[in-house]
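Visitor: Got a predicted model here, sequence first, then my questions.
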Amino acid sequence: MSSVVTTVEVRHASSVEEAVSWLAELGPDAAPLAGGTWVMRAGQRGEPLARTYVALGRIPEVRAVTGTDPVVVGALTTHTALAGLAVPPALGALRQAAHYSAFPQVRNVATLGGNIGASGFAEADLVPALLALEARLVLAGPGGRTTVDLATYLAERGARPPGEIMVAAELPAAATRRSGYARLTVRGGGEYAIASVAISVDAAPDGTVTDARVAVGSVEPLARRCPAAEAALRGVPLSAVTARAAGAAAAAECTPRSGLDAPGWYRTAVLPSLFERAAARTGHDVPLEA
């Protein structure tokens, strides 16, 4: 049996501008490289490797976490670093999603930007959390920098301008806001989620939810917000009962996908209990049980 070894070039950029310049110069034969966990499995997905990868790991800007409201998280922040951040309750869902994702070895290298940019990866844990947190992405390309909301980026991901890289995510962190995240796997930690849920709410002093943002991942081919579930949470306190009702509303508005890990009907059937678990985690600055 013989095998073909593909030789690729890796260039290490020292600034965002240098990375953008190289990608523009090299054209379609090049791609940015973050943690590399998605690139390593390109062969399993039947995708060719790029001839040249522009590595972003030596760029300080894309690894930094700054600000308070919004909190600006560099695109190359790893899942391990995200799970260890001292974030306000508003961003609890992101910390929890990073903590529960994959295995420690993967979390140590997988990045926020890589999780967002992985096309065809319905199970990406950070994406529903970031949707519920109303993330806006800072992007840099040959034409300069721009900021777009995450939902827009996901819808346009396959048609974004060539040579563009993700610099950071901007996350609102109002003092009245709190969030939580929950996921379900087949056997336990480390596996891809069958379904995942992120809840972010603003609450009045008496606990009444004044606004809500809910996102579901892994149920459909692309994570998305669930307007019916959000409406079900507004005007009532966040509790196990109201969370389950919101989960039922989300199940009704989703068109679930079937796969080897779970049939479509099961992905929506578990949503009420996952909503209850995510609601119980809102406002906690450390992850709860696995």
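Guide: Right, received. Where do you want to start?
Visitor: going forward, measure contacts and count neighbours with C-alpha atoms only.
Guide: Will do.
Visitor: For this structure, which segments count as strands?
Guide: With DSSP state E as the criterion, the chain has strands at 9-12, 30-33, 52-55, 65-66, 71-74, 136-141, 144-149, 165-171, 177-184, 195-203, 209-217, 224-225.
Visitor: Just put the ones you listed in a markdown table and tack on mean neighbour count and distance to residue 109.
Guide: Shown next, in a markdown table, are the strands of the chain (neighbours: other Cα atoms under 10 Å; distance: least, Cα to Cα, whole Å):
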| stretch | mean neighbour count | distance to residue 109 |
| --- | --- | --- |
| strand 9-12 | 15 | 16 |
| strand 30-33 | 23 | 12 |
| strand 52-55 | 21 | 13 |
| strand 65-66 | 16 | 16 |
| strand 71-74 | 22 | 14 |
| strand 136-141 | 22 | 20 |
| strand 144-149 | 13 | 25 |
| strand 165-171 | 25 | 17 |
| strand 177-184 | 29 | 21 |
| strand 195-203 | 29 | 22 |
| strand 209-217 | 24 | 22 |
| strand 224-225 | 20 | 25 |
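Visitor: ok, second structure coming up, stack it against the first:
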Amino acid sequence: QDPAVAAAAPGLARAAASLGSPLVRAEATLGGNIVSALPYRNLLPVLLALDARLLLESAGGRREVPFDGFVTAPGRTRLGPGEVLTAVTVPALPGFQDYVKIGRRNAQYVATVSAAVVVDTAARRVRLAFGNAAPVPFRSDEVDRAATAAVDWATGAVRAAGVAEVVELVRRAVDPPADEVASAAYRRHALGVLAGRLLERAGAGGSDDA
């Protein structure tokens, strides 16, 4: 609910707002969401799409690392012995950002799949990232190149043919798990749907009707 976060990183704010119940949101922390390193965590795809950086500290000193590559497996990270996560840095980028997820219940559900988009109008670049699409938060250079090429940067419109290409690339690239909640085939299909939905919203200026 912090206005500064909502203004600088609206995709992150939207993902945080979708976390559990108000009680959970009052008690949960950004750092806990990150270091738990579970594939369904809401904030991880947004941080990946934003090129977030993490500050890790221990008695021996401090180091800054990219979030990309920080999660190495479900529940495992590159935290060293005695290290704690003390700060997260995300860039304030111009352009559309959003986060969406699919699950069993509206407000308090764990994400069956999730996706985030960051449209950087200054760099003319689109980044998409996904949750529960692989053992770790997932993005693809090939998907991002196709998403970037789908945008008419002069008008902000997103070409329908480009959206369709991205949807198919996502479905080919992801390696989602199968469990008691959903099959891998369902997740693969749904991840494509979310990617298309985010790009259509971006082209419509952020309308939820897209």
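Guide: Looks like it arrived, so ask away. On a predicted model such as this, the values are computed, not experimentally measured, just so you know.
Visitor: one step back: reformat the strands of structure 1 as a markdown table; add distance to residue 234 of structure 1.
Guide: Converted to a markdown table, the strands of structure 1 look like this (distance: least, Cα to Cα, whole Å):
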| stretch | distance to residue 234 of structure 1 |
| --- | --- |
| strand 9-12 | 48 |
| strand 30-33 | 41 |
| strand 52-55 | 44 |
| strand 65-66 | 31 |
| strand 71-74 | 25 |
| strand 136-141 | 23 |
| strand 144-149 | 23 |
| strand 165-171 | 21 |
| strand 177-184 | 13 |
| strand 195-203 | 9 |
| strand 209-217 | 5 |
| strand 224-225 | 15 |
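Visitor: nearest to residue 289 of structure 1, of these?
Guide: Set against residue 289 of structure 1 and scored by Cα to Cα, the strands of structure 1 come closest in strand 177-184, at 10.3 Å.
Visitor: How about residues contacting that closest one?
Guide: 88-94, 96-97, 100, 129, 133, 193-203, 274-275, 277-284 (Cα atoms under 8 Å, 6 or more residues apart in numbering).
Visitor: Separate out the buried members of those.
Guide: 88-94, 96-97, 100, 129, 133, 193-203, 274-275, 277-284 (16 or more other Cα atoms under 10 Å).
Visitor: which stretches of structure 1 form helices?
Guide: According to DSSP state H, structure 1 carries its helices in the segments 16-26, 79-83, 92-100, 104-107, 112-117, 126-132, 150-156, 227-233, 240-253, 264-269, 271-281.
Visitor: Make TSV from these and add distance to residue 211 of structure 1 to it.
Guide: What follows is the helices of structure 1, written out as TSV (distance: least, Cα to Cα, whole Å):
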stretch	distance to residue 211 of structure 1
helix 16-26	36
helix 79-83	25
helix 92-100	16
helix 104-107	32
helix 112-117	25
helix 126-132	11
helix 150-156	18
helix 227-233	8
helix 240-253	13
helix 264-269	24
helix 271-281	14
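Visitor: Out of these, flag the one nearest residue 172 of structure 1.
Guide: Comparing those under Cα to Cα, the one sitting nearest is helix 126-132, at 10.4 Å.
Visitor: Average offset of that closest one relative to structure 2?
Guide: By mean Cα distance after the TM-score superposition for structure 1, the fitted helix 126-132 of structure 1 averages 0.3 Å away from its aligned residues in structure 2.
Visitor: In structure 2, which residue range corresponds to that helix?
Guide: Mapping helix 126-132 of structure 1 onto structure 2 (TM-score structural alignment) gives residues 43-49.
Visitor: and the matching stretch, how far from the chain's centre?
Guide: 3 Å (Cα atoms, centre = their mean, to the nearest Å).
Visitor: Name the residues that touch it?
Guide: Taking Cα under 8 Å, 6+ apart as the rule, stretch 43-49 of structure 2 contacts 11-12, 15-16, 30, 33-34, 67-68, 90, 99, 114-118, 127-131, 137-139.
Visitor: Residue 83 of structure 2 versus the residue most central in space within structure 2, what's the distance?
Guide: The geometric centre of structure 2, computed from its C-alpha atoms, lies nearest to residue 45 (Cα atoms, centre = their mean), at 2.0 Å. Distance, residue 45 of structure 2 to residue 83 of structure 2, using Cα to Cα, to the nearest Å: 23 Å.
Visitor: Next: residue 169 of structure 2.
Guide: 37 Å.
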